[in-house]
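Asker: from the sequence below, what's the structure:
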Amino acid sequence: MQFAFQMSVDSSFPECARHDKSEDLTNQVLLNIAAKSPANWPAALQYDKPPAFDTVERIMLPAALLRKSASLGKARLLLLVDEQGSVSVAGMEGADEPTLAASLKAAVATWKLRPAQRDGKPTTTLLTMPMILRVAEFPSDLAHPFVQVAQGGAALLHTRHDTLPGVETLDAPLQAFYQPAIEIPEVNDPSLSGKTVEASAIVDKTGRVHWPEIITPVQEDIDAAVLHRLGQWRFHPPLRAGKPVVARLKVDVTIP
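Answerer: As a prediction, this is how the structure comes out:
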């Protein structure tokens, strides 16, 4: 859909979370979207029932950047939510580093919302999402998507993957209980077809995946898509000699 205005991150768009005085969003409510769109919006974007979050996968911030600084600052995204509830980034402020921007876009592309409605029918609209980009520990699986969630994993951030035993040394192959498929974004360069993206990640003693990294980069958006989905995987605890251990997982993804 084409709109006759510039898609910039504008404060007039409803936000996905409310602010407190410090603007620290880690404890804020996600499902806090304006009930109605502003009256001065273009008709094509107006709604009388707001969109609602359905599926939100946690954002995987680049480990290489977080090793330099535990906080990557703030960003503000303009999200386009279409009539099917698919989400894409239409504008961005902050997150100027290319791999960081690619990581945010890769995460948002996997999100699913219940679309906004106008007169009882699904409609396309825009939302802004403010973010604080830093490592954060959380006490449960109720992970806040605005920040890199590193429950039990912050201590592993500076661990070199090649110093860990590979999963092939375990008592038995890893057993996944959550492993969404890695989806490669549309490739416009025919020369990339057939190339392999090699990635690695740390699997902790509980089976959580932490700090995925690209070994052989191909293209920023493709690399980011691989890292994002790899970071969502969960396994049963990896065992060696009958005891839970931290292990290195390597994954190869071939571009179709």
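Asker: for the rest of this, base every contact and every neighbour count on C-alpha atoms.
Answerer: OK.
Asker: where's the nearest residue to residue 147 once chain neighbours are set aside, which helix or strand?
Answerer: Among residues not flanking residue 147 along the chain, residue 133 sits closest, at 5.2 Å (CA to CA, 6 or more residues apart in numbering). Of the helices and strands defined by DSSP states H and E, residue 133 is found in strand 125-136.
Asker: tell me what that strand is packed against?
Answerer: Packing partners of strand 125-136 (3 or more CA pairs under 8 Å, 6 or more residues apart in numbering; DSSP states H and E): strand 71-81, strand 148-149.
Asker: possible to save those as TSV with distance to residue 114 and mean neighbour count?
Answerer: Conversion of those to TSV gives the following (distance: least, CA to CA, whole Å; neighbours: other CA atoms under 10 Å):
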stretch	distance to residue 114	mean neighbour count
strand 71-81	9	20
strand 148-149	24	24
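Asker: can you add distance to residue 60 and give those back as a markdown table?
Answerer: Below are these laid out as a markdown table (distance: least, CA to CA, whole Å):
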| stretch | distance to residue 60 |
| --- | --- |
| strand 71-81 | 12 |
| strand 148-149 | 6 |
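Asker: and the strands in the stretch 101-250 of the chain?
Answerer: For the stretch 101-250 of the chain, strands defined by DSSP state E, counting those that start in this stretch occupy the ranges 112-114, 116-118, 121-123, 125-136, 148-149, 176-178, 196-203, 209-216, 234-235, 239-240, 243-244, 247-254.
Asker: one more to put side by side:
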Amino acid sequence: MSSACAAWAVPTGCSRRDRIFAMRLLLLLCLSWASLVPAAEPAAALRYPEDFFVAYGKAEPDLRVELRGDAEGVVLHARVLSSSRPELEEDVTRALLGWRFRPDREEGRPVAWTREIGFVFAALPAADAPARLKKEMRVFYPEGKTWKGADPEILLEAAVAADGEIKSVRVLQSVDPELSLAAVLAALRRGRACEPAQREGKAVAGLLRIPLVLTTLPAAVKRVMPEYPLELRKSGNQGDVQVAFTVTAGGEPRGIRVIESAHPALERAVVEALGQWRFAPATRRGQAVTEEFSMRLPFSLQNAPLSMLRLTAAEPYALSGELRFPENLPEEFRYDQPPQVKLAQAAAYPFELLAEGVTGSATVNAVIRPDGRVQEARILNATRPEFGLAARAAMEAWEFEPARKQGKPAWALITRETKFERSGRDAPGESALRLLRVLKEGQPDIPGLADLDALPLPVHQPVPLRPPGSRGADIGGTVVVEFFIDRDGRAQLPRALSSPDEGLAWAAVTAVSRWQFTPPLRGGQPVDVRASVPLEFHPSVAPPAGEP
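Answerer: Have a look, this model is predicted:
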């Protein structure tokens, strides 16, 4: 019986009925106490990490155990594979049951897992400098969970590896098991969130106590739903957009970042609508605080007009279908499951060719790494050189869920044709064409930023990406991009006025084509405005990613 329960005694001198009642009450109290013990706290003679801890990088651990867990990360079975202390095997395996780890993931979903872990029977080595968090760790109330009174505080103790990753967590202080679980999961998801402990100038494993105060999530109080782009609806295209942003203490969204987007037109619609949302801000200790927030918005044809339902709903850039590879394709690029588009970037229509009404196409192939980033993109053919440069720059900015081979992320080689047309799903849009007509006619003059009531505020401003691989790695300098901000705040018709390298120029133009602002105003009325911006590129200091 635990020490907490042993502190209770059944009174003597009572009737048998009273003694039975007291024993039942004692048992109930013991069970209630046990139910409050967090899952990360071993209920065995051995304590973690005072008596044993994970053998971080140790070649010959004192104990090697095979653990099997469920999709929630909870250990369900522990089996000793090797041990130098047989007398302690049972205590260790009993202590491990109920621990929680980050589960494996397949196709983005948590699944049951099996792994081997080594342990050492000793206290963690003393350190000259303790481990510390790189930034404040916050924990949010689970969805639907409320708390009366002051926000509760939770104290965690984390085992931090020499690389700064949080390997395991236990709860030292908490008032609620559900909140304890939320805190443990939040800590484990942070990964390498710490500066490791130091001993004699070297990073070593160590313990870190983490005090946490729970925070309420921001809640939307004003929603403006994004408009489904007509051309995508006509094409039968649907998909999701995932965004992350900061909700200020005043409840306004700031610093919108697009994490996933099935099509650039969907991205623009979401950013434009989200700028009008308002939130009840996050609170901590009763005070409104600035907090990060993310959300996913779906675009579906389920509620589209009947005239559109005859079309097949599909993601605009889905890379699927029967897998056929050229006979000369290297084996490392032959995958079982194709990569899927995570973030699509439209090619910026070359300004001069659009103004002249020139249409055409370009075909580009791209090598996609196992992390979903583009390693290299090459122009295979193009009806005009500018189309090829624009298509390549756009492909270099794409992000993917990587291809999979035998269940693991793999390299992939894809080919895509980009069409440059003045109408259709991927065309520049009516606002860009209207601005071209205004420029051609010369009346009225398009004002500059100095003519506005106030400078437009950036709502979405992705940073230009340096071309991947070795191309342009040793080139730095400033690219000056001219563009227009239309009446809705969208960047239109970007072009490079000066640049030290054409690859950097197209990378800058491609990024600016995604920018969005608050609508520019003159005399209180929305207007189009001309703007320019210098974008600095620094020479790459890191070597290019290795070939497969």
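Asker: what's the TM-score for these two chains?
Answerer: TM-score for the superposed chains, counting by TM-score structural alignment, normalised by the length of the first structure: 0.75, backed by 217 aligned residues with a CA RMSD of 2.6 Å.
Asker: one step back: which residue numbers in the second structure does the strand holding residue 133 of the first structure align to?
Answerer: Aligned using TM-score structural alignment, strand 125-136 of the first structure spans residues 412-423 in the second structure.
Asker: try stretch 239-255 of the first structure
Answerer: Stretch 239-255 of the first structure maps onto residues 521-537 of the second structure, going by TM-score structural alignment.
Asker: would you mind listing the buried residues in the longest helix along the second structure?
Answerer: Longest helix in the second structure, counting residues (DSSP state H): helix 16-35. By neighbour count on 16 or more other CA atoms under 10 Å, the buried set for helix 16-35 of the second structure is 22, 23, 26, 30.
Asker: give me the distance between the first one and residue 29 of the second structure.
Answerer: Relative to residue 29 of the second structure, residue 22 of the second structure is positioned 10 Å away (criterion: CA to CA, to the nearest Å).
Asker: I'd like to know which elements the helix or strand containing residue 221 of the second structure is packed against.
Answerer: Using DSSP H and E, residue 221 of the second structure maps to strand 219-222. Judged by 3+ CA pairs under 8 Å, 6+ apart, strand 219-222 of the second structure is in contact with strand 278-280.
Asker: which is the next helix or strand following the strand it packs on?
Answerer: Strand 278-280 of the second structure is succeeded, C-terminally, by strand 282-284 (DSSP H and E).
Asker: where in the first structure does the very next helix or strand once past that following strand align, residue-wise?
Answerer: Going down the chain from strand 282-284 of the second structure, the next helix or strand is strand 287-289, by DSSP H and E. Under TM-score structural alignment, strand 287-289 of the second structure corresponds to no residues of the first structure.
Asker: which helices and strands does whichever helix or strand comes after strand 287-289 of the second structure pack with?
Answerer: Scanning forward in sequence from strand 287-289 of the second structure by DSSP H and E, the next helix or strand is strand 291-299. Contact here means 3+ CA pairs under 8 Å, 6+ apart; on that basis strand 291-299 of the second structure packs against strand 239-247.
Asker: which outside residues touch the strand it packs on?
Answerer: 218, 253-263, 266-267, 270, 279, 281-282, 290-300, 314-316 (CA atoms under 8 Å, 6 or more residues apart in numbering).
Asker: now with 6 Å, please.
Answerer: 253-262, 290-299, 315 (CA atoms under 6 Å, 6 or more residues apart in numbering).
Asker: residue 197 is in contact with residue 214 of the first structure, correct?
Answerer: No. Look at residue 214 of the first structure against residue 197 with CA atoms under 6 Å: they stay out of range, at 7.3 Å.
Asker: what about the nearest residue to residue 137 of the first structure once chain neighbours are set aside, neighbour count?
Answerer: In this structure, residue 137 of the first structure finds its nearest non-sequential neighbour in residue 151, 4.8 Å apart by CA to CA, 6+ apart. Each residue near residue 151 of the first structure was counted by other CA atoms under 10 Å, and the total is 17.
Asker: to which residue of the second structure is residue 112 of the first structure aligned?
Answerer: Alignment note (TM-score structural alignment): residue 112 of the first structure maps to residue 399 of the second structure.
Asker: okay, now its match: neighbour count?
Answerer: Residue 399 of the second structure: 22 neighbours (other CA under 10 Å).
Asker: let me see the contact set for it.
Answerer: Here residue 399 of the second structure is in contact with 342, 343, 372, 373 (CA under 6 Å, 6+ apart).
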